[in-house]
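*Asks:* Quick one: sequence plus predicted model below, questions after.
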Amino acid sequence: MASEKPDKQEVRVDVEGRTLTISNLHKVLYPRTGFTKGEVLNYYAQVSPVLLPLLKDRCVTRIRWPHGVQEGSFFEKNTPAGTPSWVRTAKVPTTGSRAQSGARSGADTLVFPIVDDLATLTWLANLAALELHVHQWTVGRNGQPRNADRLVIDLDPGEPAGLHECCQVALLVRDKLGERGLATRPVTSGSKGLHLYADLPKRLPSDESTALAKEVAEELQGEHSKLVTATMTKARRSGKVFLDWSQNAGSKTTISPYSLRGRERPAVATPVTWAEVEEGAEDPFGLEQFSPEQVLARVAELGDVFTAPE
């Protein structure tokens, strides 16, 4: 820590050889619990050994809450003004499957940050970028997007269904993907549901991975119509689990495992074991969403559940 400016509530810190100006450490970003910006920065610093490998080579869309989660938020795709010169970026075309509303007016590309070191992660956390969302494709050494290297299905419960029903459906998805030779990993969403990831044996264009996810969703909808829906219409989701296959589209993103969520209380998208999902399928209270403190304790005890073979 090189200097301090009490009037501006700023400190200058050295993060792996990069000097950053950190502001308003005591600012409360989660008023319901009093969780501060300093605690957000501390969480991301502590979880970085398992988070950074999952962000590697992936463009990051951020959701920022500069005045805390009780106030408004905004999506940010392009790098903001004042981005440090040392932040790695990727220029991605917005045409075709990656067209998205985040491009600057008249622009045909987006310039995303890629978070491959603690300094960049700290810089984003200081901007109150609580949520870090990534695509299912990565950027190659030439800076160009590659095909998808994984598939994701988002299990989104429609009330009164909840995480209990998501766990039941997750076991069905695991079996369906297993029939196709794909091993699936579960992650609580940090909100209401579960995310299921499967590494692809070979990279696929986004339309092909999307078609595969949709195929699984529609099969399960046909076999378990009282529990599962593959239809996006919210009016048809009541009491069912929506299998959102669309997040495999080239322009779509999913909250990264180990990212915070901008909810009323601080929660984290948390990798879990299949044993935990099975318990959640049996017991309505067998699995719950996790707090940052719980996640750090889990990582200390279990390591990275997301990449560890069961």
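*Replies:* On my side now, so go ahead. Numbers count the residues shown, from 1 in each chain.
*Asks:* Every contact and neighbour count from this point should use C-alpha atoms.
*Replies:* Will do.
*Asks:* helices or strands up against the top strand by length along the chain?
*Replies:* Determined from DSSP state E, the single longest strand within the chain is strand 145-157. With contacts taken as 3 or more CA pairs under 8 Å, 6 or more residues apart in numbering; DSSP states H and E, strand 145-157 sits against strand 137-139, helix 163-179, strand 194-204, helix 206-223, strand 241-244.
*Asks:* And the helices in the stretch 201-310 of the chain?
*Replies:* 206-223, 274-282, 292-302 (DSSP state H, counting those that start in this stretch).
*Asks:* any idea how far the first one is from the chain center?
*Replies:* Centre-to-centre, helix 206-223 and its host chain are 21 Å apart (CA atoms, centre = their mean, to the nearest Å).
*Asks:* which outside residues touch it?
*Replies:* 97, 147-148, 151-153, 172-173, 176-177, 227-230, 243-250 (CA atoms under 8 Å, 6 or more residues apart in numbering).
*Asks:* Identify each buried residue in it, please.
*Replies:* Buried residues in helix 206-223, counting neighbours by 16 or more other CA atoms under 10 Å, are found at 206-207, 209-210, 212-214, 216-221.
*Asks:* How about the shortest one?
*Replies:* With burial defined by 16+ other CA under 10 Å, the residues of helix 274-282 counted as buried are W274, V277, E278, E279, G280, A281.
*Asks:* adding another structure so you can compare the two:
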Amino acid sequence: MTPITEVEGRRLTLSNLEKVLHPATGTTKGEVLHYYAVIADALLTHLRDRPLSFLRYPDGPDGQLFFTKNPPPGTPSWVEVAEVPRSSRESGEQVVVQDLASLMWAANLVVEFHTPQWRVDRPAWADRMVFDLDPGAPATVVECCEVALWLRERLAADGLDAYAKTSGSKGLHLLVPLEPTPSQEVSAYAKGLAVEAEAELGDLVVHRMARALRPGKVFVDHSQNAAAKTTATPYTLRARREPTVSAPVTWEEVEGCEAAGDLVFRLGDMAGRLDRYGDLLGPLADPAAAGTLP
């Protein structure tokens, strides 16, 4: 029998709760849904008012994975859907997760949550900037942390505050709260810093995507600041064999990272981290913390 539950007055049908989604740990869909219910307040802070893209993995990371921006078939009428630009010539509808019921509906589809750097009321005006630090083997997140510390200091020199989270995969994301700024301007500034990082840390950093350039270095990916691009949302689970999370981290943890496993967090870690630290990325949603590009 398919369980039906009520969340904030909305009836939800939850399916296949015993299905194993993360085979390395035997983590079931029911455990995934419980995780999202527990950390909902923090996650919703970073989902609200942003058009949502889904990476779906309904049979786990070893099954079919597909990325979609369109509202899935059967999206309930009470889930907010917004018309947003997809390019200079076309637009499309996307889900906007605004509340716990919508979050649990989306989580039941088994998704990674991905969002752009702008909100639906101001398309292509970024209120945050992102750097995706992606290590090329044999480099690991340890080298990403070294680059992150350099970027933090460089951003501070321009009056900007940076906050860190794991990608939930191999790397690290840096996020910077901004006064709403045209995405083109944010992209240009971020690219400039990536180029500068390569000039300063040439043995460690590459700013171009070409894979031939990346072994042993950290690719400072600035491209996710483009209006059409998205980044894994803070606290989302990733489609991996272990239930790893894109987890906010302290700068002390970044400074102290000595091995790749030091910054790996799984769904079972996050409630305790929220109890201890609160939402480390809370300033991203605080207009008072927003900086201005030089």
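*Replies:* Done, it's in. Model, not experiment: these values are computed from the prediction.
*Asks:* Could you say which one of the helices of the stretch 201-310 of the first structure comes nearest to R62 of the first structure?
*Replies:* Nearest to R62 of the first structure among the helices of the stretch 201-310 of the first structure is helix 292-302 (18.3 Å), distances taken as CA to CA.
*Asks:* Which elements pack onto the closest one?
*Replies:* So helix 292-302 of the first structure, by 3+ CA pairs under 8 Å, 6+ apart, packs with helix 37-55, strand 267-268.
*Asks:* Pull the distance from it to the chain's centre.
*Replies:* Here helix 292-302 of the first structure is found 17 Å from its chain centre; the criterion is CA atoms, centre = their mean.
*Asks:* again with stretch 85-103 of the second structure
*Replies:* Computed by CA atoms, centre = their mean, the separation of stretch 85-103 of the second structure from the middle of its chain amounts to 16 Å.
*Asks:* just stretch 214-232 of the second structure next, same as before
*Replies:* Relative to its chain's centre, stretch 214-232 of the second structure lies at 12 Å (CA atoms, centre = their mean).
*Asks:* In the first structure, what range does that stretch match?
*Replies:* Aligned by TM-score structural alignment, stretch 214-232 of the second structure falls on residues 237-255 of the first structure.
*Asks:* Could you check how far F75 of the first structure is from W123 of the first structure?
*Replies:* F75 of the first structure is 16 Å from W123 of the first structure, where distance means CA to CA, to the nearest Å.
*Asks:* Likewise for E39 of the first structure?
*Replies:* 14 Å.
*Asks:* picking up where we left off before, tell me the one of the buried residues of helix 274-282 of the first structure nearest A129 of the first structure?
*Replies:* Once CA to CA is applied, the member of the buried residues of helix 274-282 of the first structure that ends up nearest A129 of the first structure is V277, at 29.1 Å.
*Asks:* what does the closest one align to in the second structure?
*Replies:* Checking with TM-score structural alignment, V277 of the first structure has V254 as its match.
*Asks:* Quick check: the nearest residue to its match once chain neighbours are set aside vs A101 of the second structure, distance?
*Replies:* Nearest residue to V254 of the second structure, sequence neighbours excluded (CA to CA, 6 or more residues apart in numbering): C145, at 5.5 Å. Taking CA to CA as the measure, C145 of the second structure falls 36 Å from A101 of the second structure.
*Asks:* Could you check which of the two is surrounded by more residues?
*Replies:* Between C145 of the second structure and A101, C145 has the larger neighbour count (other CA atoms under 10 Å), namely 25 against 20.
*Asks:* And for Q144 of the first structure, the neighbour number?
*Replies:* 13.
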